[in-house]
Structures are given as structure tokens and as C-alpha cells.
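# What follows is a predicted protein model with its sequence.
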Amino acid sequence: MAKRLFVTGTDTDAGKTHISCAILAHLARQGAVVAGLKPIASGGRDDAQRLWQHSNLQLALDTHNPFYFAPPVAPHLAAAEAGLSLSVEGVLAAMAPWQQQSADWLLMEGAGGWRVPLNNQQRFSDLARQWGGGVILVVGMKLGCVNHALLTAEAIRADGLELVGWVANCGLGEMARLRENLDYLEAHLGAPLLATAGHSPNPGDIEVHWHP
């Protein structure tokens, strides 16, 4: 059975897709068969297509990304506008074809941050719990990220999941006292720093320090 990962971020635009592609490239270089999944996308399918392109196990794009909406708003709002209702059960049912695939790793990328709603009762964190596997946190290095990162790490662990590592995305613009903030997070997140990403447009150029 394929090992599973769930990639979340400190907030929207933290760089989850860029980092997810880097992780897929890293695992593929180690000889693993990998697939990147973006079950729910709002604001178009660009992120899902990037994950598909960095997968060396590729099914139809609709299998990697079964739910997608044009409006760049929270997924539960975009789904409601389209007359649909998202749920953990519905997403996992759409992911069922992956159960039969001979993959080493299935990487699922969330949307926004850890507590983004799926509907009035369920959140992406509920999806991650049902999906299983470890969680990788992408920290968008900008003002406020330390608080967001620490709270997200606490929530992941409170939900009974393992934070296997985090990635510092330093490609969002200049940040005052970047080194001090990185040092603080390394000391307090309680999980290894897997990569420090800069401004490279190619995810394959990101050096990931992880050998699962």
C-alpha cells in the first residue's frame, strides 16, 4: 500500500503547490513512484496541473483533481455557488481509484490552511485525519508566520497526526529578521526543517533534506 502525505500551509499562498512539487521531485529522484493529488481546487486548476506534471504516476487529471471551481474563494463557498456540497466522504470516494495504483507515495495537497472549511461541519483537517499518513507544513516566511506556524503545528498534533517536517518558503518577498525567525521555528516547531526554498521557479531545484 502506498505511503501517504498531506501538505498544508500556514495560510493561503504559503507556497504549498510549489513545495509539494519539490517533494514529489525529491521522492522521484530516489526512485519512488509518486502521485500528487489536489482533490479540491478553487480559482482554477493551475495548481492541480502542476502536481500532475510532477507526478511520475499520472492518471487522468480529473482523478488527481476531481473537484475544481473557477472563483478564487474558499472551497466551501465556491462549491455552494456551483450547487455542490463538499464532504470528507465525497472526497475520499473520489480518491478511490488510487487504492488500486502501484504507487510508493500519494501526496495530497490541501487548500489554504489546516482549519479551512469543507462544509459547515467538516474541515480540511478532518480530511487529513481520514486520509492518514504524515503531515508536512509549508511556512510562508512573512510577518506573522511564527504565530501561524506554531498554532498549526499544535492543531496537527492535537488532531492525532504526525508533523513529519516543515518547509520554509522564503520566496514570498523580503522578511525582516528572516534568520532569527527561522532559528526560532527550528527550535520550537518540534519537527525537522526539510527544506528552505528561495525564489527558484523550478521546484526541482529546491534541496529537500528528507530520506523517509
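Perfect, thanks for sending it.

# all contacts plus neighbour counts: C-alpha atoms, from now on.
OK.

# What's the local residue count around the closest residue to residue 40 other than its chain neighbours?
Leaving aside its chain neighbours, residue 40 sits nearest to residue 67 (4.8 Å; criterion: C-alpha to C-alpha, 6 or more residues apart in numbering). Residue crowding around residue 67 was assessed by other C-alpha atoms under 10 Å; the count is 20.

# what does the one 3 residues further on give?
Other residues within reach of residue 70 by the criterion other C-alpha under 10 Å amount to 13.

# Just to be sure, residue 78 is in a helix?
Yes - looking at residue 78 with DSSP: H, G, I helix; E, B strand; the rest coil, it is inside a helix.

# burial measure for it, as a count.
Neighbours of residue 78 under the rule other C-alpha under 10 Å: 21.

# From residue 19, how far off is it?
Using C-alpha to C-alpha, to the nearest Å, residue 78 is found at 25 Å from residue 19.

# Name the residues that touch whichever strand or helix holds residue 52?
Residue 52 belongs to helix 46-53 when assigned by DSSP states H and E. Helix 46-53 is touched from outside by 17, 20-21, 35-38, 41, 58, 61, 64-65, with contacts defined as C-alpha atoms under 8 Å, 6 or more residues apart in numbering.

# putting a second one here so we can go through both:
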Amino acid sequence: MKEFFITGTDTDAGKTHVTSLLLKLLAQHKKQAIGFKPLASGCEMAFDQLVNADALILMESATVSAKYDVINPFAFAPAIAPHIAAEQAGVTITADKLSSAYKNVKQQGADYILTEGAGGWALPISNTDYLYNWVKAEQLPVILVVGMKLGCLNHALLTTAHMQSMGINCIGWIANQVDPNMDEYQANLDSLKLRLPFPILAISPYSEQTPKLQIYKTLLENFALNT
């Protein structure tokens, strides 16, 4: 089983968009893949339960099906930081609870599990803990989604520095063009390629039509897909 954690430079970097494209890539290669969205806020009631649009996208893109609460075990209505929403709902999120939920995902029979984080890398899950500690405990290889917009250099470099300080295995990054009017897009992309200490895996160009992923060989190698 291959497992990856997809994080972003900030809340709107495009983690769900990229994770969905990666799941579809695995589907094209006839792989059994599932997405996992452990924490989600901004949920709405449907079928007598809170559901999150991002989690539903992951479910639609996967080749392995599972019940909603397996894919998204912690769902909260307010569109606020999950640990604050959890506190308001009287729910305690712990690393042990996340690991227990993750075991349920592992039991679904997938060869690939893509776990999408919430917000950026430094996401609190309580007043004393962060999601990245769970990622490290599970020893998940990390993929960083860089939302290509003004400020992305700072966000990407700070996120990278923190990962390195923790000994996180970040296998590479994916550029997601969230701003079609970004000034000097190519120059910023080149700057990231020069400065980030791990390889670029793919580029997701801005598109109002069918989204596409420009794939680098490094992504195929990490996913063990035939080139």
C-alpha cells in the first residue's frame, strides 16, 4: 500500500483540486485508490449528516468506495478552523482518534491512500497539538501543493523550512495556478524550482474547462506508475 499526505501553502492553495487529479491519474492507471479527508469545516446537512464538498469530490474521484464517515470522520458546520469548530461542537480531536479513523480507511482495500489536510501545514487539531505531528507519527510521505499567487514564495519556503526541521519526508511539490492573472507566473515558478529542496512533481495550469495535470517523471516514480 502506498500512502501520501497532501498539504498546501495555505487554505486556498488547491489541495482538493490536486488530490482529485491525482486520484484520477491513479484511476487511469487502473489502480485501487481512495481519498481521506480527516478534518473538514464548512459542512452542510445532507442525508441526515454533515457533509463537506471537498470530501465529496475525493469520493467521486476515487476508485475505491467507502461510507462518508470513513472518508471524513470529523465534519463541522462552521467554516472556521477545525479545532475551534470542534471545541464549539464539544468534540475532542486527538492524534489517537485520527489514527483510529485512518485504520478504517486502510481496511477499505485500496492500494493507494491520498490524505488531504485542512488549511495549511501548521493546522491545530486542539489547543496543544497540530495535524503535522500526526503526519509525522504515521510516517506519511508529504506532497506540498503551492498555490501560485502573490506571496507563494514566502509561504512555500516557510512551510518547507518547518518540514525540514521536523524531519518530514516531503517527496516533492505541485504548482497549482490558482490566479490566472498572476504577474510573473513563470518567474515565480522558476524561483520555486531553484529554491525548494525537493523536486517538482506536476503543474496544474489554470483552466475554466477540464482541469489537467502536467506530470513530471518524479511523480510517476513516486507513485510507482509505468512511465
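That came through fine. Keep in mind it's a predicted model, so treat the numbers as computed, not measured.

# TM-score for this pair?
The TM-score (TM-score structural alignment, normalised by the length of structure 1) is 0.94; 211 aligned residues with a C-alpha RMSD of 1.5 Å.

# sorry, back to before: could I get the buried residue list for the helix holding residue 52 of structure 1?
Buried positions in helix 46-53 of structure 1, judged by neighbour count with 16 or more other C-alpha atoms under 10 Å: 47-53.

# so who does residue 80 of structure 1 touch?
With contacts defined as C-alpha under 8 Å, 6+ apart, residue 80 of structure 1 has no neighbours.

# And it, what's its match in structure 2?
Counting by TM-score structural alignment, residue 80 of structure 1 corresponds to residue 87 in structure 2.

# What are the boundaries of the helices in structure 2?
15-28, 53-61, 68-71, 82-89, 95-106, 131-138, 152-166, 185-195, 217-222 (DSSP state H).

# highest average neighbour count across these?
Comparing those by mean neighbour count (mean count of other C-alpha atoms under 10 Å), helix 15-28 comes out on top with a mean of 21.

# For that one, give me the average deviation versus structure 1.
With mean C-alpha distance after the TM-score superposition for structure 1, helix 15-28 of structure 2 departs from structure 1 by a mean of 0.9 Å once superposed.

# And the contacts of that helix?
Identification of contacts with helix 15-28 of structure 2 by C-alpha under 8 Å, 6+ apart yields 6-8, 32-35, 54, 57-58, 61-63, 114, 116-117, 145, 176, 204, 211-213.

# Which ones among these lie within strands?
The strands, defined by DSSP state E, take in 6-8, 33-35, 114, 116, 145, 176, 204 from the contacts of helix 15-28 of structure 2.

# how close does the counterpart of residue 119 of structure 1 in structure 2 get to residue 201 of structure 2?
For residue 119 of structure 1, the aligned position in structure 2 is residue 126, judged by TM-score structural alignment. Per C-alpha to C-alpha, residue 126 of structure 2 is found 32 Å from residue 201 of structure 2.

# Among those two, which residue is more densely surrounded?
residue 201 (23 against 18).

# In structure 1, what residue corresponds to that one?
Using TM-score structural alignment, residue 201 of structure 2 lines up with residue 194 in structure 1.
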